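*Asks:* mind folding the following:
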Amino acid sequence: NYIKINSSLGKAKPTNLIILPVLFENKVKAVIELASLDTFSETHIDFLEQLTESIGIVINTIEANTRTEELLTQSQSLAGELKMQQEELSRTNDELQDKALLLVKQKNEVEDKNREVEEARKSLEEKAEQLTLTSKYKSEFLANMSHELRTPLNSLLILAQQLYENAEGNLNDKQIRYAKTIHSCGDDLIQLINDILDLSKIESGFITANISPVRFAEIASFAETTFKPISEARHLRFAIETDAGLPEAMETDIQRLNQILKNLLSNAFKFTEKGEVKLKIYEANRTWKTGNTNLDNAKRVVAFAISDTGIGIPQEKQNIIFEAFQQAEGSTSRKYGGTGLGLSISRGLAELLGGTIELESNTSLGSTFTLFLPVSDSVTVNEGAAKEALQQYKLGPDSTEIDSLLHSIRVTTEGETKNLAIVNEMINETGDDRTHIASADKVILIVEDDLRFGKILIEKAHEFGLKAVVAISYVEVFDFINRFNPIAITLDVKLPDTSGWKVLDLLRNDLNYRHIPVHLISGEENRMLALKRGARSFLMKPLQHELLTELFEDIVTFSEKTSKSVLLVEDNELESSQIAKILAGENIYVDIAPTGKKAFEKLENTVYDCIILDYTLPDIDGAELLNKVEALKQKVTPVIIYSAKDFTKKELSILNRSTNTVMLKGVNSLEHLLEETVLQLHVNHKDLAQEKRKVIENIRMQEDILTGKNILVVDDDVRNLFALTTVFERYNINVITAESGKEAIQIINDDSIKTDMVLMDIMMPEMDGYETTQKIRREHKNSSLPIIAVTAKAMKGDRQKCIEAGASDYITKPLKIDQLLSLMRVWFYK
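*Replies:* The predicted structure is shown next:
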């Protein structure tokens, strides 16, 4: 019913319908559909079938003709384009011919110039050979001079320190002051030697710049951290202003820039008795004197202006103060000390960085020294590279000795300095505060390799008014403690380079760090183990918001406590009196309970920082009291069991299962009780009275990991051997000495002599420390024997040479005893 037959006269439904395909070579080209009021006859059908064959041929012919026309049009178009390209090629060939002729001419000119250059080159080679020889002699002179000056000073400083520490207590106060003065003068002499060597290296071109992106916030933070205490001590105002229009960072050598600023700020404070010192960092607008190509051609220049309200510099003296050993006040009766090298060194370093230093000053009105440095168009930290490096290395140190410590835990990688710097930038993505910490800030150290969780801890610290610094590796922890003096540490058990348990043990066994509260964080339940090993608290991941709040409340509350309280549970009046006498003082208060009942009453009303418990009491035993303490649900309070009682296995089992208190260890002397109590109270032993401090130091020496170790000291200078032997004997270290490399090798190869570590002096006659170390590594069966190289560090690359020779670690003269001992402990804890 879908077809109707229509005409002008009417319409009707068809009675027949025929549909025929139009084929050409068995392919359908069209379809014929016919409707009729009558039936189609055989004749009609035959006719239509013949007609479809003809129509198929016609349609195919039309299609073929259409394609032919299209191809013809396309061919004509391509022919036109080809003609145009041929014309263009012809023009290009003509131009190339002209250029070829010009090149021939230029070639002839270049050949003439090459002949002139070759003659000049030969002349320069002769001069270069002379300069190389001179440079070699100067380099050797600097290295030898540094060694010769530092070696006797090394002995002087070590022995002076031993004297003023007065370990045997046989010196009076005046003699101790004498020893401290000797040590202070030695330090001053070392600084003078460093200045002279720096000046010599600048003049001879041995100093090179290590350029990297440096944030302006880091520069300002360095200045504030370094000089804020000085300004407060001298009652001077110290202001730092940073132009808001500065870029985020600039490319320069941060070490050299800090050295310049330190020299200029030191002078400003030295010559200013009242008023203020100001550091202003801003973008300079052609305010420098022309003539410096780097500055004149730079699109942007940053200025560091150090101004003061001091004595000023006379006009006639302003041209000479930048010369070596020249001072504005150079008479024999001068008021201010110094060598006059600081400004000369600063000027040389400024030129090394492509800048200059200019001075404006008037007598009695103060001075302004301005350091101008060029700034690149854009300086950005490659965040993508940082993230990739983080996944690969998971390290982020910022320490002067960090590369040697990396060797101690076997995580050194090629190009580590660059990669670790990148990771340091990555750490800053967490928002930590390492670049803007002032001396008055309270800092928490977060040891955590999960940066997302680290960021959560940082934000929580900020909520409580704390600054936070993130360390993601073991090697950073001790460097950051020394730099930022944290009030507490959160420590993750799983770190990329070591176990958190090991870090906890190192912290709790080092007198310099053991007073810092450590809060251990782990994904596994190890609460009892953590508390027994000295952690203040233990938290298990994942942490709920309430637990984090409690953690930081405890950190803040504990840091603000000006005194610590101890509950002494002891029924013997004489015994309790003696204990209270040795413990009390230096803001430590002792509350005595003669019975378990009295102790429990006090615990109900007071939260103590530590409990000392005599396990045998007249009314109840220690176990019952511990159970009652646990029932109070107070915060974990460390319990020191002070008792001569021999505990049964059952009693020890009960103590070990205690969940609210910890039996750290039984002690049986007042000295050990003092040491253990100070440890649990997190009191810095340096804040104690001198006699108590010595008691603790002596105990720690007896329990030190260095005790009983056999240390081979290789040095051709008997003064150094004597000085180090004197120090090591205090720590019960067995010292073996060798005055030459050959003697050292003989001792190490002697199976009857046990050697646990070698301190190797580098500068020795006949066989130096490099060669000796190489032979030991080749011949000695114990390839892991720690060898610490001791060098004067005169020239760049000394450290790398030591490591390549086979040294495990590296330390410089003059030796700082605390640093040396810490480094040795690191290797024995390894």
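
*Asks:* please count neighbours and contacts with C-alpha atoms only from this point.
*Replies:* Will do.

*Asks:* would Glu550 count as being in a strand?
*Replies:* No. Looking at Glu550 with DSSP: H, G, I helix; E, B strand; the rest coil, it is helix, so not inside a strand.

*Asks:* count the neighbours of it for me.
*Replies:* The local packing of Glu550 (other CA atoms under 10 Å) involves 10 other residues.

*Asks:* Phe558 versus that one, what's the distance?
*Replies:* Note on Glu550: its distance to Phe558, by CA to CA, to the nearest Å, is 12 Å.

*Asks:* show me where the stretch 501-650 of the chain has its strands.
*Replies:* 518-522, 537-540, 564-569, 588-593, 610-613, 639-641 (DSSP state E, counting those that start in this stretch).

*Asks:* right, and the ones you listed - which one's nearest Ala723?
*Replies:* The closest of the strands of the stretch 501-650 of the chain to Ala723 is strand 518-522. By CA to CA, the value is 35.9 Å.

*Asks:* residues in contact with Lys280?
*Replies:* Contact analysis of Lys280 by CA atoms under 8 Å, 6 or more residues apart in numbering lists Ile240, Glu241, Thr242, Asp243, Ala303, Phe304, Ala305, Ile306.

*Asks:* list the buried residues in the one helix or strand the first one maps to.
*Replies:* It stands for Ile240. Applying DSSP states H and E as the criterion places Ile240 in strand 237-242. Residues of strand 237-242 classed as buried by neighbour count (16 or more other CA atoms under 10 Å): Phe238.

*Asks:* and if you look at stretch 255-268?
*Replies:* Within stretch 255-268, the residues that count as buried by 16+ other CA under 10 Å are Arg256, Leu257, Gln259, Ile260, Leu261, Lys262, Leu264, Leu265, Asn267, Ala268.

*Asks:* again with stretch 537-556
*Replies:* Buried residues in stretch 537-556 (16+ other CA under 10 Å): Ser537, Phe538, Leu539, Met540, Leu548, Leu551, Phe552, Ile555, Val556.

*Asks:* the strands in the stretch 201-350 of the chain, which residues?
*Replies:* Using DSSP E, counting those that start in this stretch, the strands of the stretch 201-350 of the chain run over 212-215, 237-242, 249-252, 276-284, 300-308.

*Asks:* next, the second sequence, to be compared with the first:
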Amino acid sequence: MKSVQNKFPLKVLLSYLVLGALVVAVGFFLYAEFKGYLGITSEISEDKKYIETGTLVNLVYETDGLSKLALLTLKNEDYARYQSKSDSLYQKIGSIKELISNERQKAQLDSINSLFTEKNSNIEQLRMLKINNQYDSSLDDILREFKKLDTTMGKLVLENYVNNPAVLSKRERRYWQVYIDYLNSTITRDNPEVKKTLVDSMLVATRYIVREAKRQNSKARIALAEKENELIRNDLNISRQLRGIISTFDAEVNKNYIQDNALKEAAVKRTRDILKIAAGIGFIVLLLFTYIILTDFFKAERFRRNLKQEKKYSEDLLKSREQLISTVSHDLKTPLNTIVGYSGLIENTPLTEKQQYYIQQITSSSHYVNKLVDDLLDFSKLEAGKIPLEQIPFSLENLIRQVADSSGDIHSQKNVKLEVDIASSLQQRMFKGDPLRIQQILTNLIGNAFKFTEEGEISILVKELQKDEDSSKTNLIQIEVKDTGIGISKEKQELIFKEFTQAETDTATRFGGYGLGLAISKKLTELLSGSLKVKSILGEGSTFTVTLPLTPSEFIVTSPKAVTSENLISLKAVLIDDDASMTALLKELFEQLKIDTYTFHRFSDFKTAGITEFDFVLTDIQMPETSGFEILRALQNKEISSFTGQPVIAMTGSRDHTEQHFYDVGFSALLKKPFSKDALVAALHKVFPNRVGAVKPSEIQTSAAIANEHFDLTLLQSFLGKEDGLYEVLQVFQDQTVKDIQQLKKAIKTSDFETINAVSHRMLTMFRQICAVQVIPILEALEHTSTQTTTPEESIELFENLQVKIDELMKALKQPVS
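*Replies:* The predicted model follows:
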């Protein structure tokens, strides 16, 4: 297993290293290609130059078109559009110039810029010439008006004889004009009011002036036409040069663009090839890696299943051991109590010295076995985490001195001196904690010190390591138990805290013991948030140091007052318990105590009963519908209108909570099942000190009529006293048991573990009251069954055993009852 665990991470590590190397190699090649790709595009984006160049060509053609439109229409708005487009062209040339770094291309752009400037100048001059030509037409209009005037005055004109004078040559026009002038000279005027000579003179003079102006203007027009032709030739030349330069520039940019794209495609192709190769290698490595992982996974899964089975087996073993210890302990306690009791009775009879020795050996062995049973139970509970801790006030000084005195008395025959040294700061002080567990730890340590010390001394040193000025905070207390015994070797000092382990192999033979005392003490110390350490030198002795955190208490111990049971005053009680036999028992007991009782099996019945007056409530804790804690909360929330803060007493057979927990949640007193009549009266005395007095413990002689191997009615008789009352309670118990068995049988068939737990818990109460030691362990096992811990076959087997034991119990009960 170990070798497999070492190989598995190595295989995985190698696989990851191969994949990592592949990733690094691919990453390196991709980075190199990407860097080259960026080198192609980082100089200046050829795409952008290509687009900008195309835009420039379009602007050139658009500007050329707008210039022709402006010259054609001679409108100001068309010329303004031409100027705006020209400005855009200049800006575009500037922006392209910023994009390129080639000096030749920049020179070409400068040439385009200068040629376009020259072209703009030509366009402006042509436009001005065309505007001036519009003014020449006015002279022709004046001459046409003169002709109309001649016609009006009766004079003949060329148009009277020629339809289209414009088609005549100069010579033909001159001949026609001489002829028309002759005819006009011969025509007689009918208008005597106009002086012919004066009018003719004015017309001739005016016509001469106009013609002279037209002649001069024609000369200017010819010159302008020549200039216009020159400008048009220049514009054509400039346009041709522009197209040539732009075509060259566009071709260069296009060529660079194609080259860059080719380089990019080559880089992308190389990258694609690298990725294909890497993917192929990666796929092969991944298959290999997957094979290795799956192989090891299935191996690990097999080991995991094996471990799970072993874990389940261990848990079942621990559970069986715990159940065995619990069952054996219960089975041992009853005969041990009988042995010890009868041994005590025999000791009080006249005995020979030999018989006295025998009795002492029986008593000693009985106490030894009894302590072993207690230790086994405690150890089992510690391992299962089922030992609850209490926080009650106690005197540390008194506790230590009592344990020391008790141990000294037990080992008084040994020549060992016992000294107790308690720091003055700890004397006469009270602390909060669990005195029972601290007493158990000290008893084990001091007992071991006596056991392994034949002569010499044992010293108990108690001091305060840490004291907080705030009295409500925890103080750290150290208790040292030092002896001059056989000591423990250094290599064995850790072993002594393991269960069923002793320092040397012959220790049990020489000194006795079973190796649980120190293991229990260690676990109890840790449970109390403390520590237990040992220092020892072989042959010189050992020192066990217990360090415990304890909280100071202001509680003051007062001596109990001597009271009698003669001052019982009538009370009214509300009793809530789902167990009919338990309610019958308690009702009978309350009648003897002159306490009126209202009994209910469910809290809901109490709520609807309408009881207006009662003095206290006695409730079971674990019930199927409403728990005792829920009943307490309901009462505190005023769900019962007649509840005005009366005491609520809890009774439970569970050990899940500490006694202090019940007081913290609001209960006034606690009765732990099974409890005696004296315990009940003591609880009532605690709640009603002025109305109920404490009784002296009953001294009821156990007889063969009320006790045997199946049951012990001593506790029950201590409640009832009268035979009639005992018979009545047992009759109710037998009837209720028959009903419970039927309910359990149905629940077992359907594997209804919730009902099984509830019924078993309810039955346990009365079976504990009659000390049915053969039935109680089975009911306790059924009370804790669940789908996770118990199979249906196991629950059926438990139920069949329960039926057998209950049948034997019922047969045995018929003898004393009848």
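
*Asks:* TM-score of the superposition?
*Replies:* Put the two chains on top of each other and the TM-score (TM-score structural alignment, normalised by the length of structure 2) is 0.33; 343 aligned residues with a CA RMSD of 6.2 Å.

*Asks:* quick revisit: distance to Ser221 of structure 1 added to the strands of the stretch 501-650 of structure 1, as CSV?
*Replies:* Shown next, in CSV, are the strands of the stretch 501-650 of structure 1 (distance: least, CA to CA, whole Å):
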stretch, distance to Ser221 of structure 1
strand 518-522, 26
strand 537-540, 32
strand 564-569, 33
strand 588-593, 35
strand 610-613, 38
strand 639-641, 42
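
*Asks:* just to revisit the earlier point, for Lys564 of structure 1, which of the strands of the stretch 201-350 of structure 1 is the nearest?
*Replies:* Nearest to Lys564 of structure 1 among the strands of the stretch 201-350 of structure 1 is strand 237-242; the distance by CA to CA comes to 35.3 Å.

*Asks:* just to revisit the earlier point, want to throw the contacts of Lys280 of structure 1 into a markdown table with distance to Leu163 of structure 1?
*Replies:* Shown next, in a markdown table, are the contacts of Lys280 of structure 1 (distance: CA to CA, whole Å):
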| residue | distance to Leu163 of structure 1 |
| --- | --- |
| Ile240 | 41 |
| Glu241 | 45 |
| Thr242 | 46 |
| Asp243 | 50 |
| Ala303 | 47 |
| Phe304 | 43 |
| Ala305 | 43 |
| Ile306 | 40 |
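
*Asks:* between the residues you listed, which is closest to Gly622 of structure 1?
*Replies:* Here the nearest of these to Gly622 of structure 1, counting by CA to CA, is Ile240; it sits at 59.0 Å.

*Asks:* contacting residues for that closest one?
*Replies:* Ala220, Glu224, Lys278, Leu279, Lys280, Ile281.

*Asks:* OK, contacts around the fourth one?
*Replies:* The neighbours of Leu279 of structure 1, taking CA under 8 Å, 6+ apart as the test, are Phe238, Ala239, Ile240, Glu241, Phe304, Ala305, Ile306, Ser307.

*Asks:* right, and Thr599 of structure 2 touches Leu575 too?
*Replies:* Yes. Using CA atoms under 8 Å, Thr599 of structure 2 makes contact with Leu575 at a distance of 4.7 Å.

*Asks:* who touches both of those two?
*Replies:* Joint contacts of Thr599 of structure 2 and Leu575 (CA under 8 Å, 6+ apart) are Thr583.

*Asks:* buried ones in stretch 55-73 of structure 2?
*Replies:* Of all the residues in stretch 55-73 of structure 2, those buried under the rule 16+ other CA under 10 Å are Leu56, Val57, Leu59, Val60, Thr63, Asp64, Leu66, Ser67, Lys68, Leu69, Ala70, Leu71.

*Asks:* host element of the fifth one?
*Replies:* Spelled out, it's Thr63 of structure 2. Using DSSP H and E, Thr63 of structure 2 sits in helix 46-73.

*Asks:* for that helix, packing partners?
*Replies:* For helix 46-73 of structure 2, the contact count by 3 or more CA pairs under 8 Å, 6 or more residues apart in numbering; DSSP states H and E identifies helix 76-99, helix 103-152, helix 196-347 as packing neighbours.

*Asks:* dump the ones you listed to JSON lines, plus distance to Phe733 of structure 2.
*Replies:* Listed next are the helices and strands packed on helix 46-73 of structure 2 as JSON lines, based on distance: least, CA to CA, whole Å:
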{"stretch": "helix 76-99", "distance to Phe733 of structure 2": "107"}
{"stretch": "helix 103-152", "distance to Phe733 of structure 2": "117"}
{"stretch": "helix 196-347", "distance to Phe733 of structure 2": "22"}
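
*Asks:* mind putting those helices into TSV with distance to Ile392 of structure 2 and mean neighbour count?
*Replies:* Shown next, in TSV, are these (distance: least, CA to CA, whole Å; neighbours: other CA atoms under 10 Å):
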stretch	distance to Ile392 of structure 2	mean neighbour count
helix 76-99	91	16
helix 103-152	100	15
helix 196-347	27	15
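
*Asks:* closest to Ala781 of structure 2 out of the ones you listed?
*Replies:* helix 196-347 (7.8 Å).

*Asks:* any buried residues in the following helix or strand past the closest one, and which?
*Replies:* The helix or strand immediately downstream of helix 196-347 of structure 2 is helix 353-384, counting by DSSP H and E. For helix 353-384 of structure 2, burial by neighbour count (16+ other CA under 10 Å) applies to 359, 363, 366-367, 370, 372-373, 375-380, 382.
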